[in-house]
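Asker: sharing a sequence plus its predicted fold:
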Amino acid sequence: MTERVLSAEGLLASLMAQAEGRGVDLVTLRALVEESSQAGARRALASLGLDDASARRDMDELRELLSAWRDAKRSAWRAVVTWVVRVAGAAVLIGIAVKLRLTDLVAQ
């Protein structure tokens, strides 16, 4: 991977020298921008430790982990909402029972 970065940086240096020598035309400028953006992306990935052969697998695992976390969070919120609705329903039923004096039936 390091050889590819060096060759990309060498190509970038060559393109810059070419642009200086003949004045910048559109094709040279586009090639310069393309190569510099690719070299920058490679350096950014290398600084994050994602420039090796297992980087793709690592990113896939991270995506799976993030997806599982989101699913767990969604399930937890659903469970909380379900319990809140159940407790509220039970409170309403108890309130109705007290209002209709149905508690006297339980005491007997």
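Answerer: Thanks, I have it.
Asker: going forward, measure contacts and count neighbours with C-alpha atoms only.
Answerer: OK.
Asker: chain center to the longest helix seen in the chain: distance?
Answerer: Determined from DSSP state H, the single longest helix within the chain is helix 55-99. A distance of 21 Å separates the centroid of the chain from that of helix 55-99, by C-alpha atoms, centre = their mean, to the nearest Å.
Asker: can you count the residues close to E34?
Answerer: E34 is flanked by 13 other residues according to other C-alpha atoms under 10 Å.
Asker: again but with A46, I slipped
Answerer: The local packing of A46 (other C-alpha under 10 Å) involves 15 other residues.
Asker: ok, second structure coming up, stack it against the first:
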Amino acid sequence: MDRTDMLARLMAEAREDGCDLMTLRAIVEEASEQGAVRALDRLGLADAKAGGDLGELRELLQAWRDAKASAWKAALHWLVRGAMALLLIGIAVRLGVGEVLR
């Protein structure tokens, strides 16, 4: 008996005998399980290799996040270095270091 048959049987039971709490819970559980399987199938994640694929995608996403964070840190580091160099050049010009070196 597949999930569709199980859900149909539970629905028929609820219609005929009235619906008690256990039947309602079983209907909800079967329907949600069937919906989850359908969603995974539509996404192409219903095969046995899907778990490994998702693991690899998570690793790839984490590597991308790490690289992006590293690039921002490097850019900020170089920006601060450039600002400090300009500040030192400005101080040197202001103190007249160029005239002393001549």
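Answerer: Done, it's in. Worth saying up front: this structure is predicted, and the values here are computed from it rather than measured.
Asker: so where is the longest helix of the first structure in the second structure?
Answerer: Matched against the second structure by TM-score structural alignment, helix 55-99 of the first structure falls on residues 50-94.
Asker: what's the mean deviation for that stretch versus the first structure?
Answerer: Following superposition, stretch 50-94 of the second structure is found to deviate from the first structure by 0.4 Å on average (mean C-alpha distance after the TM-score superposition for the first structure).
Asker: need the counterpart of G21 of the first structure in the second structure.
Answerer: Per TM-score structural alignment, G21 of the first structure is aligned with E16.
Asker: show the subsequent helix or strand relative to the strand or helix carrying that match.
Answerer: Under the criterion of DSSP states H and E, E16 of the second structure resides in helix 3-17. Toward the C-terminal end, the helix or strand that comes next after helix 3-17 of the second structure (DSSP H and E) is helix 21-43.
Asker: after superposition, how close is that next one to the first structure?
Answerer: Mean deviation for helix 21-43 of the second structure: 0.4 Å (mean C-alpha distance after the TM-score superposition for the first structure).
Asker: could you find the counterpart of L12 of the first structure in the second structure?
Answerer: So, by TM-score structural alignment, L12 of the first structure is matched to L7.
Asker: right, and its match touches S32 too?
Answerer: No - assessed by C-alpha atoms under 8 Å, L7 of the second structure is found out of contact with S32, at 10.3 Å.
Asker: more neighbours: which of these two?
Answerer: Taking neighbours as other C-alpha under 10 Å, L7 of the second structure and S32 compare with L7 leading, 18 against 12.
Asker: and the more buried one, what does it touch?
Answerer: 27, 30-31 (C-alpha atoms under 8 Å, 6 or more residues apart in numbering).
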